[in-house]
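Asks: This is the structure alone, sequence omitted:
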């Protein structure tokens, strides 16, 4: 258990949590136990974008590259940003979390605080 096959090689995917540092162990185990994961871009930035529609009258905040259960992330952001359920939704096809309004900096702050 805990092994993954990658190009025919057996790799222990839980080796990260076997460190003796208590902080690192709790940090990595909390990331592994989450229902979702937000993968960073290849340049190291968070995939949170502002989409302007309707000739500059409609602002949407997009969170891309969500792996796992995007609805759990949606619930967490709803609680942290104090939004109503109508202001947040998930695109089922692309797994993007879409928030009404310009909230890029707030979302990035929350994701960084959570360890992404």
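Replies: It's in. Computed from a predicted structure; not experimentally measured.
Asks: Every contact and neighbour count from this point should use C-alpha atoms.
Replies: Fine.
Asks: Any idea which residue is closest to the centre of the chain?
Replies: Against the mean C-alpha coordinate of the chain, by CA atoms, centre = their mean, the closest residue is residue 38 at 2.8 Å.
Asks: For it, which non-adjacent residue is closest in space?
Replies: Nearest non-adjacent residue to residue 38, counting by CA to CA, 6 or more residues apart in numbering: residue 66, 4.6 Å away.
Asks: That neighbour: what's it in contact with?
Replies: Counting by CA atoms under 8 Å, 6 or more residues apart in numbering, residue 66 touches 36-39, 95-97.
Asks: Let me have these in JSON lines, extended by distance to residue 105.
Replies: As requested, these are arranged in JSON lines below (distance: CA to CA, whole Å):
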{"residue": "36", "distance to residue 105": "20"}
{"residue": "37", "distance to residue 105": "19"}
{"residue": "38", "distance to residue 105": "16"}
{"residue": "39", "distance to residue 105": "17"}
{"residue": "95", "distance to residue 105": "20"}
{"residue": "96", "distance to residue 105": "17"}
{"residue": "97", "distance to residue 105": "15"}
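Asks: so, if you compare these, which one comes nearest to residue 86?
Replies: residue 97 (12.6 Å; CA to CA).
Asks: Below is structure B, check it against A:
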């Protein structure tokens, strides 16, 4: 009888990255609805990054989801793929294009998979760009 009802088994707890994603969305809506308290005049100014219209989630092993890819016969096509993007892909694409000084045809958005593909192996440059924005 127990094997006939497998749907009654309890579900595993959610992944930590999913919980962080939900908490980030809750905290941003809470910040929008609440008024910000006035800072004390003696407090040192804090360096904060403005709220961006996109977010790059990390992998379960806490790494940035940037991958160097080789395609074509004999490894002739070298690409960099950025995955796990939430928010506005076009804004992230334009920010990356300006920061890495890329031409229009060297960076593309795959709307179906929500990936950004960059021509060439640019993993270190993209990682530096994302770490500057505290992802």
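Replies: Perfect, thanks for sending it. If you're wondering where the values come from, they're calculated on a predicted model, not measured in any experiment.
Asks: show me where structure 1 has helices.
Replies: Assigned helices in structure 1, in chain order: 22-32, 70-81, 104-113 (criterion: DSSP state H).
Asks: so which of these comes closest to residue 53 of structure 1?
Replies: If you check each of those against residue 53 of structure 1 by CA to CA, helix 104-113 wins as the nearest, at 15.5 Å.
Asks: rewinding a little: can you list which of the contacts of residue 66 of structure 1 carry over to structure 2?
Replies: Of the contacts of residue 66 of structure 1, the subset whose aligned partners also make contact in structure 2 (criterion: both residues aligned by TM-score structural alignment, their matches' CA atoms under 8 Å) comprises 36-39, 95-96.
Asks: Can I have the buried ones of those residues as a PyMOL selection?
Replies: Only the buried members of those end up in this PyMOL selection, burial being decided by 16 or more other CA atoms under 10 Å:
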select buried, resi 36+37+38+95+96
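Asks: right, and residue 51 of structure 1 touches residue 60 too?
Replies: Yes: using CA atoms under 8 Å as the test, residue 51 of structure 1 is close enough to residue 60 to be in contact (5.0 Å).
Asks: Between these two, which has more neighbouring residues?
Replies: With other CA atoms under 10 Å as the criterion, residue 51 of structure 1 and residue 60 differ in neighbour count, and residue 60 comes out ahead with 19 against 15.
Asks: To which residue of structure 2 is that one aligned?
Replies: The pairwise alignment with structure 2 assigns residue 60 of structure 1 to residue 79, based on TM-score structural alignment.
Asks: Residue 92 of structure 1 now?
Replies: Aligned by TM-score structural alignment, residue 92 of structure 1 pairs with residue 111 of structure 2.
Asks: that older thread, ok, the match of residue 60 of structure 1 to residue 68 of structure 2 distance?
Replies: Look at residue 79 of structure 2 and residue 68 of structure 2: by CA to CA, to the nearest Å, they are 6 Å apart.
Asks: Tell me where structure 2 has strands.
Replies: Counting by DSSP state E, structure 2 forms strands over residues 54-56, 66-71, 77-82, 85-87, 107-110, 115-119, given from the N-terminal end onward.
Asks: helices and strands around the second one, which ones?
Replies: Secondary structure elements in contact with strand 66-71 of structure 2, counted by 3 or more CA pairs under 8 Å, 6 or more residues apart in numbering; DSSP states H and E, are strand 77-82, helix 123-132.
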